[in-house]
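A.B. asks: build me a structure from this.
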Amino acid sequence: MSEEKKAWPTEIRLSKDRRILTVSFDNGEAHELSAEYLRVCSPSAEVQGHSPSQRKTVTGKRGVTIIEIEPVGNYAVKLHFDDLHNSGIYSWDYFLKLGHEREVLWGGYLKELEEKGLSRDR
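C.D. replies: Predicted structure coming up:
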C-alpha cells in the first residue's frame, strides 16, 4: 500500500489589510482564513492548553491583523499578530484542517462566546 501524498503549500499570501491569509496547495485547494479565525484557533499552548479542559476562549480579536509570517523549517509558519501573540506554529496540515473544518470550528467558537457572555469585540 502506498502512503497518500500530503498536500503541500504552493503560496501563502497575506491581504493588503493584513486580515486575510490565503493558503494555496498543490492539490488545487486554496483556503482564505481570517486573521481573527487564525488567532482564536491558534495551535499554541497559550490558547489550546495542554489538555481540552485547559483550552482558553479568546475574546476581542475581531480587528486583529497579522504583522509577520515567519517560516518554521519546511513544515510550518509562525504567525505574528498585532496583539503580540506569536507562539502558535501553523503546520500545513493545520491550515488544511482549519480550511476543511471552518464551519464547525468557527460555529463552535461563536457558540462558546455566546454561552459565556463574551464578545468578539472585547
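A.B. asks: for the rest of this, base every contact and every neighbour count on C-alpha atoms.
C.D. replies: OK.
A.B. asks: what helix or strand does the residue nearest the centre of the chain sit in?
C.D. replies: In the chain, the residue lying closest to the centroid (CA atoms, centre = their mean) is residue 38, at 2.6 Å. When elements are assigned from DSSP states H and E, residue 38 belongs to helix 35-40.
A.B. asks: for comparison, sequence B:
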Amino acid sequence: MSDFWPSELKVSKDRRMLSVTFNDGIVATLPAELLRVLSPSAEVQGHGPGQKVTVPGKRDVAIRAVAPTGNYAVRIAFDDGHDSGIFTWSYLRELGETGEAKFAEYERELAEKGLSRDRR
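C.D. replies: Here you go, the predicted model:
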C-alpha cells in the first residue's frame, strides 16, 4: 500500500487535466494525454517485458470519467473509449514526480517510430 493518499481528485473543466492533492500537501497536475499514453492497462503496458505499446494520436484526448476502485486506486475513462487502466495512488504520485521525464521518453519513442501525438 502507498504511504500517499489523495485528499482531493479534480478534473479540469475542459477535461484535459487531473489534479491530485495528496495527504502530504503535494499536488500532481496530470495532463489527460500523459495519463492515456502511460496508462497502466495491459492494452498499453502489455502482459510482459518488451510488450509496451507506444500510443500515438492522443494530444486532444479528454477524461470522460474517474471512478474509485477499492480504496487504493481510480479507473480513468477517456473519450477515445479507453477505460481499462487502474491508476493506483502510488502510480499517480509517481507520474506527478516523474511525468515530465516519462513524457519526454514517450515523445522520443514516437519520433523513433515515425508516429505523432496528433490524430491522423
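A.B. asks: and the aligned partner of residue 12 of structure 1 in structure 2, how many residues sit next to it?
C.D. replies: Correspondence of residue 12 of structure 1 to structure 2, assessed by TM-score structural alignment: residue 9. Other residues within reach of residue 9 of structure 2 by the criterion other CA atoms under 10 Å amount to 16.
A.B. asks: over to residue 81 of structure 1?
C.D. replies: Taking other CA under 10 Å as the definition, residue 81 of structure 1 ends up with a neighbour count of 21.
A.B. asks: just the one 5 residues further on next, same as before
C.D. replies: In terms of burial, residue 86 of structure 1 registers 19 neighbours under the definition other CA under 10 Å.
A.B. asks: just give me the match in structure 2 for it.
C.D. replies: Using TM-score structural alignment, the partner of residue 86 of structure 1 in structure 2 is residue 83.
A.B. asks: pretty sure its match sits against residue 67.
C.D. replies: No: between residue 83 of structure 2 and residue 67 no contact is recorded; they are 10.2 Å apart, counting by CA atoms under 8 Å.
A.B. asks: now do the shared contacts for the two.
C.D. replies: Taking CA atoms under 8 Å, 6 or more residues apart in numbering as the contact criterion, the common neighbours of residue 83 of structure 2 and residue 67 are 75, 76.
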